[in-house]
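Asks: okay, sequence plus prediction incoming.
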Amino acid sequence: MLCCLLLWPCVTQALTPQQALALATGDGDERSAVLQAIVAAPDASSTRLLLAMKAEQVKLDPARQVLLIVAANGDMQDALTGKPLTQVPAALEDVMLNNRLRGELDQALAVLQLFAPATGSERLAAARALQQDAKIDYLPMLDMALTKEADTAVRTELALARAAALSFSPVADQRLLAAKLLGASRSPATQLLLNQRLAEETDPDVKSALKNSLRSLESTLAFGERLGALFTGLSLGSILLLVALGLAITYGLMGVINMAHGELMMIGAYATYLVHLAFRQWLPPSWFDYYLVLALPAAFLAAAAVGALMERLVLRWLYGRPLESLLATWGLSLMLMQTVRSLFGAQNVGVENPAWMSGGWQVLPNLSLPFNRLMIIVFAGLVLGGMTLLIKRTRLGLFVRGVTQNRPMASCMGVNTARVDTYAFALGSGIAGLAGCALSQVGNVGPDLGQSYIVDAFMVVVLGGVGQLAGTVYAALGLGLLNKLLEGFVGAVLAKIAVLVFIIIFIQKRPQGIFAVKGRAVEA
């Protein structure tokens, strides 16, 4: 399609109305011919037309004689001149795009970005796009772009795009050179290209070079995949840690089997959703990126308040009766889920990420670390640090540890054990709310949100050792990493089963968990 690129420096007339209509309504060959003319001699009007066609904003008037561009706000302009239209024709017709035209539009726009006064990132994206759909016809254009490009990163990608185009050469020596050059790539798209060329290659020397390059590239990509699996496991482990930290207090320290713990997370997630909605509807758009500053305390307080009510009204009468507390909290979980369904509906709701949590950090060509997951890992560490300081260094933490170890003695020393129970349960519930706030940033929020994590949370607490924060950390991160590493070999379902079997065997051999409680403890 792009064999006319050597004519780039020439100055020709702008796109004519007849050519524009042929691009919109012609057959495949006519459209390709117009795209050749545009790429060979681009101007502002033709570039604007191609961008509008890619965005499906181009319309035909009822007589199919004039092309119009419809903006997102409904305004219309002439596709060639760019002049606004005051009188809008009725019954406009859409311009039909087939797969062939979409692909050729992408190629043409990539070429225009290489030579237009674009930013380095745009030229870099254009060079990578040309690598994925290389043709031997691209060589003149790529050679010209390489002579003009000063950015090192863009030149590297252009060289790989040139090698990809050279791999389609009819000359065996050129294909051999291309095979060796493509081995330096680190892109998954190059792996697909090498496999494709290997399947079609007939020359034995070129085939050998392609196999060597493919092995080198696969080794590099496998390293990135392993790092990605480790990061995914660490991310899952940090989420499990957030979920289990609150349970480590309500179950590990207080001995309450709280089946409503997942619903407390759900309350924190919905509190985040309400704050997000309030910022979106009632406050200036520039404030939206800071809604988490208010959402975090709102999620904590909402879940803590519900947890305190649960403890004061129901659970305070059930301490030392684990079966009854399990059944009672299970009933409370059903009540909370139905209440949320009545207030917000049964459908999931979406919570948008702030701009600073969108996107990701591109570590390798096949490894991108999402910012929202990175922030959750950091947030889990901060919550863990804060909770550790609270339990170890504050008066409330001293009372909680005292009541947990010997309730009668703590009461004899003047500690209001009933109040401590409420504070501790509210603290564990509030941390569950923080976990719900974090989960809202990586998925949708719905009435069944907590059901996906409650079993895993109990497994983390039991495996780590009841009442042991250090054990909770080790268990959460270990289970997250083990689960994701096994998924790469046996799949998600079998990995889940394997982890469960491992926990059962481990608890059989070591009932106290990873860390046993040290010192003397007297049952209340």
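Replies: That came through, no problem.
Asks: contacts and neighbour counts: CA atoms only from here.
Replies: Fine.
Asks: give the buried residues for the helix or strand containing residue 497.
Replies: Secondary structure assignment for residue 497, by DSSP states H and E: helix 492-509. Across helix 492-509, burial judged by 16 or more other Cα atoms under 10 Å covers 495-496, 498-500, 503, 507.
Asks: report all helices and strands that it contacts.
Replies: Contacts defined by 3 or more Cα pairs under 8 Å, 6 or more residues apart in numbering; DSSP states H and E place helix 492-509 against helix 454-464, helix 469-490.
Asks: what sits up against the last one?
Replies: The reference is to helix 469-490. Residues outside helix 469-490 that contact it (Cα atoms under 8 Å, 6 or more residues apart in numbering) are 229-230, 232-238, 240-241, 244-245, 248, 388, 460-461, 463-465, 492-496, 499, 513-515.
Asks: presented hereafter is structure B, for comparison with structure A:
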Amino acid sequence: MSIIRSLTLLLIAITMTVFPAVHAQDNDPGQTLLGNLADARPAQIEDAINAIATSGDVRARSWLDAYGNNRLSQVKDTGRIVVVLNNRGLDWTISDALTGEDLGEISRRELDRIPVNNLIRGQLDGIKAMLDLDAEDRDIRLASAESMMGKVEAPIVAPLEERLELEEDPKVRERIEAALAIYRVGEGDIEAVDVLAGSLHSRARAALNNAADSDDPELATKAKAALETIEQKLKLNKAAETLYFGLSLGSVLVLAAIGLAITFGVMGVINMAHGELIMLGAYTTWGMQQMLPDQPGLALILSIPAGFMVAATAGIIIERSVIQFLKGRPLETLLATFGISLILQQLVRTVISPQNRTVVTPEWMSGSIVVNDALSLTLNRMYVLGFALVVFAALMLIMRRTRLGLEVRAVTQNRNMARSMGIRATRVDIMTFALGSGVAGLAGVALSQLTNVGPNLGQNYIIDSFMVVVFGGVGNLWGTLIAGLSLGTINQLLEPWAGAVLAKIIVLVFIILFIQKRPRGLFPQKGRAAEG
């Protein structure tokens, strides 16, 4: 008797060991939830989905994902619910939907897919977003709340209101309130219009546009008033965006022109190769990233001194080999520097490539600062604007607080008198040309973050640089700053309605008319500098 009892206990133990998963699945509430979904008729699918969503099961999100992607299936022989991991070929890789256990491969003929259509997928988006509102990550909750705008259905209104009460982050709360308001406006709720009146989101405007066409006159009137308020806010944000892009473009013009203002103001040299010095700075940035491919941020920082030195060295070579022999001969200088620009372009095409090169933007310069739904400020342009102001401040410091700056100002005002006072004008010319060329290299470093790097990069900015210098006043750094920012903003304001080419023509005509009245620019030099 004792032997029979012992064998019975042993058999029970073996059974529990061999079939634990079966017992676990029998007691798993998920088995019932997924079974109901698999057996549901079309009219019952919504109830089955809602049951899964409101179950509180941590696996609900993954189940609905698999279902929405048409990867939830049922084994014909056993009724087991599985997730299809790979559906290529005749044999599909599957895993258990309840435990996540890898079940290997099975013939696709042994599976019945749990059907899903586009209408159900649309409902699933809102339900999955609802589940994501419980995530700990604030960004996930925010993205979830935003995705629900315009997709809220009646079954999730009550749970969404409960979630709103629990949410502490103001931005997430704002999105949930807007999502509920969009639904309520669609249901004819007049008070919900007030919530959307402060929103600039496109889905909020779409809901108000629909309400404006409503048969309810009170709802339509209030929706139209809200749309007018939103339209005014959109215009203000559009103006702010245009101003930002204008200042960004202007900062590029300042960087490109400020080096030219120094050399043109001190030496009177019309350097048509200035654009190619900008190009050399941009290619230096590209070359630095080739040496440090895994560290684009460090490569960009190192490119600042490297770009300055490369362009400054090229400037010294140009000044010593060509320009010093052509002083007082502006036409020959212009033609010679134009020839140098062509040589530099062809040199880059031969040594590197005629194709454009892409410079990787560091992660800390990527993305944008989102002010609201209608206005975002790109970080790369913000950095370029700040960089231009830093370069300008450094140049002002050099010109006002250093011996080189004092000598440059002396030579600018009266070259012969400066020589008689012991200033080596030739050395000043070399240092000035090197400084102006180095700043052009810095402009190239900045431009590499905004556009592709190519042999013709500098040609796009040389004419604009001369316009900035002439408009601001030759040799005046403050004039260059104000002129560059002004022309950039004016050009950006004109482009939306005139087009890029016509806008540039209008700006050029404006400058021609302006210098008829003020030939020396906005900030003309005074005293001996003006007499010279």
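Replies: Cool, got the structure. These numbers were taken from a predicted model, which means no experiment stands behind them.
Asks: quick one: TM-score?
Replies: Once superposed, the chains reach a TM-score of 0.81 (TM-score structural alignment, normalised by the length of structure 1), with 487 aligned residues with a Cα RMSD of 3.8 Å.
Asks: residue ranges for the helices of the stretch 301-450 of structure 1, please.
Replies: 322-344, 371-393, 395-405, 407-412, 417-439 (DSSP state H, counting those that start in this stretch).
Asks: out of the buried residues of helix 492-509 of structure 1, the closest to residue 440 of structure 1 would be?
Replies: residue 496 (23.1 Å; Cα to Cα).
Asks: ok, that closest one - contacts?
Replies: Going by Cα under 8 Å, 6+ apart, the list of residues near residue 496 of structure 1 reads residue 483.
Asks: map it across to structure 2 for me.
Replies: The pairwise alignment with structure 2 assigns residue 496 of structure 1 to residue 504, based on TM-score structural alignment.
Asks: repeat that for residue 166 of structure 1.
Replies: So, by TM-score structural alignment, residue 166 of structure 1 is matched to residue 184.
Asks: repeat for residue 310 of structure 1
Replies: Residue 310 of structure 1 maps onto residue 318 in structure 2, by TM-score structural alignment.
Asks: how many neighbours does its match have?
Replies: 21 (other Cα atoms under 10 Å).
Asks: same question for the one 4 residues further on.
Replies: The local packing of residue 322 of structure 2 (other Cα under 10 Å) involves 15 other residues.
Asks: excluding chain neighbours, what is closest to it?
Replies: residue 336 (7.5 Å; Cα to Cα, 6 or more residues apart in numbering).
Asks: residue 197 of structure 2 matches what in structure 1?
Replies: In structure 1, residue 197 of structure 2 lands on residue 183 (TM-score structural alignment).
Asks: circling back to that earlier point, looking at the buried residues of helix 492-509 of structure 1, spot the one nearest residue 272 of structure 1.
Replies: residue 496 (29.6 Å).
Asks: so who does the spatially most central residue of structure 1 touch?
Replies: For structure 1, residue 370 is the residue whose C-alpha lies nearest the centre (Cα atoms, centre = their mean; 5.3 Å). Residues in contact with residue 370 of structure 1, defined by Cα under 8 Å, 6+ apart, are 357-361.
Asks: switch to 6 Å and redo it
Replies: 359-360 (Cα atoms under 6 Å, 6 or more residues apart in numbering).
Asks: what do you get for residue 289 of structure 1?
Replies: residue 354.
Asks: now swap in residue 426 of structure 1 and tell me
Replies: With Cα under 6 Å, 6+ apart, residue 426 of structure 1 has these contacts: 304, 307-308.
Asks: next, the buried residues of stretch 171-183 of structure 2.
Replies: For stretch 171-183 of structure 2, using 16+ other Cα under 10 Å, the buried residues are 172-183.
Asks: average offset between it and structure 1?
Replies: In this overlay with structure 1, the average offset of stretch 171-183 of structure 2 from its partner residues is 1.4 Å by mean Cα distance after the TM-score superposition for structure 1.
Asks: mind naming the longest helix for structure 1?
Replies: Of all the segments of type helix in structure 1, defined by DSSP state H, the longest one is helix 204-247.
Asks: same for the helix or strand just after it, what does it pack against?
Replies: Next along the chain after helix 204-247 of structure 1, taking DSSP H and E as the criterion, comes helix 261-282. For helix 261-282 of structure 1, the packing partners by 3 or more Cα pairs under 6 Å, 6 or more residues apart in numbering; DSSP states H and E come out as helix 291-313, helix 417-439.
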